[in-house]
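# got a predicted structure here, sequence first:
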Amino acid sequence: MADAHPFSGEPATTREAIMQATFHALREHGYAGLTIQRIGDHFEKSKSLLYHHYDSKDELLLDFLEFMLAEFEQAAPDDDLPPREHLDAVLDHALAAKLPDDQREFTEAMVELRAQAAHDDRYRDHFTRSDETFREEVASIVRDGVNAGVFRDVDPDDVASFLLTLVNGAMNQRVTAEETQTGDVREEVEAYVQSRLLADE
């Protein structure tokens, strides 16, 4: 997975520029204080382009989330990695002990948007698909490990669901609580991998 959010460089297209402006405005104002006008303040081109492409703040934010889902899929670890190393790469990224400031701000923005799914079906649909993308990736890794004899004969879907729930919980805690022990959680996950997943040598 990428080590930084996709808005750290210069945008190559108008859509990328809009997505970058949306990220910076969301980070600055939060969901409640966000308006298309405030997104426009971070957009170097004509603000009329925003109103031309999007009728509302939520329509723009839902496109932002679609953009992020595509970025996540492209930034996934190399499929050519062996199953154990592949799983480690995913977990090391998702459960990093410390986040750089820009990644923390990005995580805060995503958690705030995810909260909208509690009462908006459009957001719920997006995050359901986003979760399924992560779940399928992990299940595929575990399945490959089982077939290769690296992992025990576990149910890949059950393992993936467990790890998804843990990662989502860690992501929410690290941006909504004063202190987090994500590094300790990563160590416990490693103990789980060794005792539950790794096949006996």
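Everything's here; your move.

# hey, let's count contacts and neighbours off CA atoms from now on
Fine.

# against residue 111, how distant is the spatially most central residue of the chain?
Most central residue of the chain, judged by C-alpha distance to the mean C-alpha position with C-alpha atoms, centre = their mean, is residue 72 at 6.6 Å. Plainly put, residue 72 is 15 Å away from residue 111 if you go by C-alpha to C-alpha, to the nearest Å.

# pull out the buried residues from the top helix by length along the chain.
Counting by DSSP state H, the longest helix found in the chain is helix 121-147. Buried residues in helix 121-147, counting neighbours by 16 or more other C-alpha atoms under 10 Å, are found at 123-124, 126-127, 130-131, 134-135, 137-146.

# for it, packing partners?
Other elements packing on helix 121-147 under the criterion 3 or more C-alpha pairs under 8 Å, 6 or more residues apart in numbering; DSSP states H and E are helix 57-74, helix 83-94, helix 101-115, helix 156-176.

# what sits up against the last one?
Okay, so that is helix 156-176. With C-alpha atoms under 8 Å, 6 or more residues apart in numbering as the contact definition, helix 156-176 has outside contacts at 94-95, 104, 107-108, 111, 131, 134-136, 138-140, 142-143, 180, 182.

# dropping in the other structure now:
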Amino acid sequence: MSDDTIDELMEATYRALCKQGYASLRMQDIADESSKSKAALHYHFDSKEELLRSFLEFLYDRMEQRLENEVASGREDPAATLLEVVEGKMKSSEDSPETEFRTAMLELKAEAPYNETFREELIEFEELIVGEIRRLIEAGIDDGSVREDVSPEKTAQFIYTYVGGADVRQISTGRPTTCSRKQLRSFMDQQLFTDDVTGDSE
């Protein structure tokens, strides 16, 4: 399968998930969003589960590249980059144009306890994000912008869990993340950073 075909099918899967959600998603829905027939999809993927596994791998590759670019561009100021990454994620959970997709992903995550394939893919996502947060904290310790007594791994795990929980709450109840974002910023200012770090906490 060519790269162009892969990209087309992954983009079609994204659009179909946004419209149908995970539970109602059919192979025909994905075919309807692409130039390929349902039979062509089944030629490349034996099942919806296999296609979604490939879709998660596709998202992983994109996220990995985006995080690498963000971290690379912030090597001179790891603390500010960390704040930008974390607050950017929390801000994106309010009034997002991708609300439907985030809801579909939440459905998919709910399947993970019963689906080993999804669970393994989501674990890789977690390890990727936690790893990038940890490396920014380690770089901050090295340059003095993050306190020396901070545990990079434990703090990265906490931030990831907190942001993920706020995102789930916003999707599930529609409540804004404003308060959660302010509290996380307060934690980072008081418990993580050694000096004031530029960033919008509003």
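Done, it's in. Since this is a predicted model, take the numbers as computed values, not measurements.

# and the contacts of stretch 37-53 of the first structure?
Here stretch 37-53 of the first structure makes contact (C-alpha under 8 Å, 6+ apart) with 17, 18, 21, 22, 24, 25, 26, 36.

# for residue 116 of the first structure, state which of those residues is nearest.
The nearest member of the contacts of stretch 37-53 of the first structure to residue 116 of the first structure, counting by C-alpha to C-alpha, is residue 26 at 13.5 Å.

# give me the element that closest one is part of.
Residue 26 of the first structure is located in helix 14-29, with elements delineated by DSSP states H and E.

# got JSON lines for the helices and strands packed on helix 121-147 of the first structure, with distance to residue 30 of the first structure too?
Below are these laid out as JSON lines (distance: least, C-alpha to C-alpha, whole Å):
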{"stretch": "helix 57-74", "distance to residue 30 of the first structure": "12"}
{"stretch": "helix 83-94", "distance to residue 30 of the first structure": "23"}
{"stretch": "helix 101-115", "distance to residue 30 of the first structure": "7"}
{"stretch": "helix 156-176", "distance to residue 30 of the first structure": "13"}
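
# identify whichever of those lies nearest to residue 191 of the first structure.
helix 83-94 (12.2 Å).

# secondary structure element for the residue of the second structure positioned farthest from its centre?
Computed with C-alpha atoms, centre = their mean, the residue of the second structure farthest from its C-alpha average is residue 39, at 31.3 Å. Residue 39 of the second structure belongs to helix 38-44 when elements are defined using DSSP H and E.

# which residues in the first structure does that helix align to?
Mapping helix 38-44 of the second structure onto the first structure (TM-score structural alignment) gives residues 47-53.

# pretty sure residue 183 of the second structure is in a strand, no?
No. Residue 183 of the second structure: not assigned to a strand; according to DSSP: H, G, I helix; E, B strand; the rest coil it is helix.

# quick check: the gap between whatever residue of the first structure lines up with it and residue 31 of the first structure.
Under the alignment (TM-score structural alignment), residue 183 of the second structure maps onto residue 188 of the first structure. Going from residue 188 of the first structure to residue 31 of the first structure by C-alpha to C-alpha gives 34 Å.

# so between the two, which is more surrounded?
The neighbour comparison of residue 188 of the first structure against residue 31 (other C-alpha atoms under 10 Å) goes to residue 31, with 18 against 12.

# isn't the more buried one right up against residue 113?
Yes. Between residue 31 of the first structure and residue 113 a contact is recorded at 7.0 Å, counting by C-alpha atoms under 8 Å.

# the helix holding residue 26 of the first structure vs the second structure, mean deviation?
Compared with the second structure after the fit, helix 14-29 of the first structure shows a mean deviation of 1.2 Å (mean C-alpha distance after the TM-score superposition for the first structure).

# now the longest helix of the first structure against helix 57-74, angle please.
Relative orientation of helix 121-147 of the first structure versus helix 57-74 (axes from the mean of the first three to the mean of the last three C-alpha atoms, to 10 degrees): 10 degrees.

# separation between residue 162 of the second structure and residue 130 of the second structure?
12 Å.

# how about residue 101 of the second structure?
Distance from residue 101 of the second structure to residue 130 of the second structure, by C-alpha to C-alpha: 22 Å.

# likewise for residue 174 of the second structure?
Note on residue 174 of the second structure: its distance to residue 130 of the second structure, by C-alpha to C-alpha, is 26 Å.
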